[in-house]
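**Q** What follows is a predicted structure for the sequence shown.
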Amino acid sequence: MTAPASDVILQRMMALHPKVIDLTLDRVWCLLAALGHPERALPPVIHIAGTNGKGSTQAMIRAGLEAAGKTVHAYTSPHLARFHERIRLAGELISEDALSAVLDDCYAANDGHPITYFEITTVAALLAFSRTPADYTLLEVGLGGRLDATNVIDTPALTIITPVSIDHQQFLGETLEEIAGEKAGILKRGVPCVVGPQEEAGLAVIEAHAARLGAPLLVHGQHWHVWEERGRLIFQDETGLLDLPLPNLIGAHQVQNAGAALAALRALGYGETACEAAVTRAQWPARLQRLRHGPLVEAAGTAELWLDGGHNPAAGAALAEALTRLSPRPLHLICGMLNTKDIAGYLRPLAAAAQTLTAVSIPGEANTLPAETTAEAAQAAGLPATTADTVHEAVEKITAAAPNARILICGSLYLAGNVLRENG
């Protein structure tokens, strides 16, 4: 079968810069200028940074806005199965023709100059958004914030910073304060910012940055509160109290993400209809997602099969907590991670919840941890571990020994994407 035109262009774009990540905005500004500054022609922008919860929060805001009858562009990364998932035009995934057109235009305008894959594809998303009418644009930061390719909007309608924790230290800094400073780089003078739950040190940095810019903050625990009570989600801010269903996305951390989404919707002037849709209609694959169809599910037989793409210590802790909310079943992990991640920190909270771990390497990823290294880290965390050549083999091994298991495939969004592609 012939590869889609967009795949060919994307492959060509990967050769434009020797590094995958090289944080600066200079190349982005040059390409935007060559294209006539499409970033100045976008519908009102909601810009979202943070370490964990960006995608879930964006999905909830989009569900709320669409329930209120608004059309919404959305940009997210990385994709799971197909690049098209990164760009949603007025509520629909970008078509192959539209994607190929903006990629071609960006490649031609760049004229062979060095630019990273993420930078040029982000510009392509902005170009697509500028060409299609909508009511809002949701932009999710790729890495950090201050020097991220999405940080080119002079005056967004709103910014959001979800919980900040230690991740990507090689690019963002070794301390929580340094990383929070990079995330706070999306703040703009006079533009309100919704701030999700933060550690005290990170919040102090965000507050200081906002004070310098005169950016009003709507901070969790100060200006808005969210909690679970008797199987309901309760949200309160100065506008009043909302009594809503729990989020359809599973886990206590999704209650906190919902709080940020609700605070954003209220700041934009939306009421209870939009807020209820935000928590009940959001769809976000590979976030403790139950797989119900496909070859892997068939191989699992009577075992449950779940998928999650979290990959840092905070995500591991949130995942371990969320698993306690499911009905009791023996838990077995299939795990593959990148060598840039804190595997010990990720596995530590999960080791107490699981009975075994089967380690795999992530197919097609140069930076995958070898399965043997992942297994050694699990053993060091007190979790019995073996290896398998493929996820399918791992599922078969687990179900042969524990037919009524709950199997969780976890450790990386790249592994999750591979699973979703292979499982149809």
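**A** Perfect, I can see it now.
**Q** C-alpha from now on. contacts and neighbour counts both.
**A** Will do.
**Q** Helix or strand: which one has R290?
**A** If you go by DSSP states H and E, R290 is part of strand 289-291.
**Q** Check which helices and strands that strand sits against.
**A** Applying 3 or more CA pairs under 8 Å, 6 or more residues apart in numbering; DSSP states H and E, we find strand 289-291 packed against strand 304-307.
**Q** From the contact counts, what lies against the strand it packs on?
**A** Going by 3+ CA pairs under 8 Å, 6+ apart, strand 304-307 lies up against strand 289-291, strand 406-410.
**Q** between the ones you listed, which gets nearest to S100?
**A** Using CA to CA as the criterion, the shortest distance between S100 and the helices and strands packed on strand 304-307 is 30.4 Å, found for strand 289-291.
**Q** Give me the residues contacting whatever helix or strand comes next after the closest one.
**A** Downstream of strand 289-291, the next assigned helix or strand under DSSP H and E is helix 295-300. For helix 295-300, the external contacting residues (CA atoms under 8 Å, 6 or more residues apart in numbering) are L291, E304, L305, H392, V395, E396, T399, P403, N423, G424.
**Q** count of neighbours near the first one?
**A** The criterion is other CA atoms under 10 Å. On that basis, L291 has 17 neighbouring residues.
**Q** ok, back up a step: got a quick ChimeraX command for the buried subset of the contacts of helix 295-300?
**A** To isolate the buried members of the contacts of helix 295-300 in ChimeraX, using 16 or more other CA atoms under 10 Å:
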select :291,304,305,392,395,396,399,403
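**Q** now the contacts of helix 295-300 as JSON lines including distance to T137?
**A** As requested, the contacts of helix 295-300 are arranged in JSON lines below (distance: CA to CA, whole Å):
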{"residue": "L291", "distance to T137": "30"}
{"residue": "E304", "distance to T137": "37"}
{"residue": "L305", "distance to T137": "34"}
{"residue": "H392", "distance to T137": "39"}
{"residue": "V395", "distance to T137": "40"}
{"residue": "E396", "distance to T137": "43"}
{"residue": "T399", "distance to T137": "44"}
{"residue": "P403", "distance to T137": "46"}
{"residue": "N423", "distance to T137": "31"}
{"residue": "G424", "distance to T137": "30"}
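**Q** In addition, the following structure is provided for comparison:
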Amino acid sequence: MRDFATSSDARVQAQLDRLAALSLPEGRLGLDTMRALLARLGDLQTRLPPVFHVAGTNGKGSTCAFLRAMLEADGKRVHVATSPHLVRYNERIRVAGELISDDTLADLLEEVLDAGEDLAPSFFEVTIAASFLAFARTLADACVIEVGLGGRFDATNVIEHPAACGIAALGIDHERFLLARETGVPEDPMARIAFEKAGIVKPGCSLVTLSYDEGPTLEIERAAMAAGAPLAMRGREWFASVGAGIEYEDRHGRLALPLPALPGAHQAENAALAVAMLRHQDFVSVSEEALGRGILEARWPARLQRLSVGPLTGARETWLDGGHNRSAGEALARHFAGRRVHLVLGMLANKDPRGVVEPLAESIASISAVPVPAHEWHDAAAFGDRARAFPSVKAALAELPDDGLPVLIAGSLYLAGEVLRLNDEAPD
């Protein structure tokens, strides 16, 4: 599956068409192609500002959003690379605080695609190379880079000396790639996931993580020890309790921090991880005041986002979340505990259809199954007998009863992007 992208700019679209033609050869793993591509471009990964590199199954994008907001609240210029995009491809590359312009994007993609034409790079490898090209050519104080898939073989994992690496919440996802049979890797699924994520650790670089069960913890400990990397794990090297605010503590002292403006109890965990990453490195300083202000100012679209009044949703209370696995379903269930909600669900065919529905079962008033545009998706039958099929989100919303209950649109970031586009809420 590829990440489809379109642009209203003709020069950008010409390069996106070239990107769309790329494919990852079946069975190709490793970073050789990415390193060869970057070598032709001048080994950009060696010329980046201090990098904060974040992996995880759930929450890594939100952690990146908190890192960016905290750094910017301290007056820093910050580059950011995240994925996937929701509405515009430009969202993947933020240069010194601003989404990359169409003119610059067209030039960078053309340069990277021309340089690697005979290497057969993937969509994501080209995207990351273009990001690094932009970051290396523009002065900034820090980079925040989100792992795309896994960690060990992810295209971002060519960074040599990050300021800090972080691992957010773990869960089962992308099983075809992350749980593929391989000699010398853990057999337990969660331990294997941790093994893949911990593959981003680098010698001497702080590895900052949440707390996990025994199997994942052991794999993370092994990875840190093998790399000679200081490990800062929640509950051991740093602590965070969530109540009316976030009470944070580590060897540097205690902090009383606010709760995030981002909805969802899990966002306090992501904010605490971002704080820990900043406090367990020596490359970029951030004040306590900036940490708190960043927690309040961070925004991350399509993650328990309450949509504005718009052409798609009208004035009805409507929430949007790109969550598509059980861990995300459990976070949604906590947010809507004690409330009834109409669920509009679109999920890719390679995702577990029960992952979101089962945790939310006690809150679901109805299930409307919709397609995920330009992808293969689960039909209504996959979500149980109660689910009704509709040709689009708009059609599903039109058939919901006027009963005052909120609506939750969930199941796919690709679907979320379409919803934001239709409701005139493209990320900026």
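**A** Arrived safely, thanks for sending. Nothing here was measured: the structure is a model prediction, and the numbers come from that model.
**Q** thinking again about what came up before, just the contacts of helix 295-300 of the first structure: which are in helices?
**A** Mapping the contacts of helix 295-300 of the first structure onto helices (DSSP state H) picks out H392, V395, E396, T399.
**Q** Which two of those residues have the greatest separation?
**A** So, those by CA to CA: farthest apart are H392 and T399, at 10.8 Å.
**Q** And P285 of the first structure, what's its match in the second structure?
**A** Structural alignment (TM-score structural alignment) places P285 of the first structure against P301 in the second structure.
**Q** check which helix or strand covers its match.
**A** With DSSP H and E as the test, P301 of the second structure turns up in no helix or strand.
**Q** burial of it, as a residue count?
**A** Counted with other CA under 10 Å, P301 of the second structure comes out at 24.
**Q** how close does it sit to R421 of the second structure?
**A** Separation of P301 of the second structure from R421 of the second structure (CA to CA, to the nearest Å): 12 Å.
**Q** so who does the residue mapped onto F336 of the second structure from the first structure touch?
**A** Using TM-score structural alignment, the partner of F336 of the second structure in the first structure is L323. Going by CA under 8 Å, 6+ apart, L323 of the first structure touches G251.
**Q** Please identify the helix or strand for the residue nearest the centre of the first structure.
**A** Central residue of the first structure (CA atoms, centre = their mean): G55, 3.7 Å from the mean position. Assessed by DSSP H and E, G55 of the first structure sits inside helix 54-67.
**Q** That helix aligns to what range in the second structure?
**A** Helix 54-67 of the first structure corresponds to residues 60-73 in the second structure, going by TM-score structural alignment.
**Q** what's in contact with the matching stretch?
**A** Here stretch 60-73 of the second structure has contacts from 54, 77-78, 80, 82, 144-147, 167-169, 267, 270-271, 273-275, 278, 286, 290-295, 297-300, using CA under 8 Å, 6+ apart.
**Q** Over to stretch 356-368 of the second structure?
**A** When contacts are defined by CA under 8 Å, 6+ apart, stretch 356-368 of the second structure is touched by residues 323-326, 328-330, 332-333, 336-345, 380, 383, 386-390, 396, 411.
**Q** can you tell me the distance between the two ends of it?
**A** 13 Å.
**Q** so where is that stretch in the first structure?
**A** Going by TM-score structural alignment, stretch 356-368 of the second structure sits over residues 346-358 in the first structure.
**Q** Name the residues of that stretch that are buried.
**A** Buried-residue list, stretch 346-358 of the first structure, by 16+ other CA under 10 Å: Y346, L347, R348, P349, L350, A351, A353, A354, Q355, T356, L357, T358.
**Q** distance from whichever strand or helix holds the last one to the second structure after superposition?
**A** By that I understand T358 of the first structure. In this assignment (DSSP H and E), T358 of the first structure forms part of strand 356-359. When the second structure is overlaid, strand 356-359 of the first structure sits 0.6 Å from its aligned residues on average, using mean CA distance after the TM-score superposition for the first structure.
**Q** Now tell me what touches the next helix or strand after that strand from outside.
**A** Next helix or strand after strand 356-359 of the first structure toward the C-terminus (DSSP H and E): helix 371-380. When contacts are defined by CA under 8 Å, 6+ apart, helix 371-380 of the first structure is touched by residues 335-337, 343-344, 347, 351, 357-361, 384-388.
**Q** what about E238 of the first structure, neighbour count?
**A** Count around E238 of the first structure with other CA under 10 Å applied: 9.
**Q** Quick one: map it onto the second structure.
**A** Per TM-score structural alignment, E238 of the first structure is aligned with R251.
**Q** Okay, buried residues for the host helix or strand of G417 of the first structure please.
**A** Assigned by DSSP H and E, G417 of the first structure belongs to helix 413-422. In terms of neighbour count (16+ other CA under 10 Å), helix 413-422 of the first structure has its buried residues at L413, Y414, L415, A416, G417, N418, V419, L420.
**Q** Now do it: distance to the chain's middle.
**A** Distance of helix 413-422 of the first structure from its chain centroid, counting by CA atoms, centre = their mean, to the nearest Å, is 14 Å.
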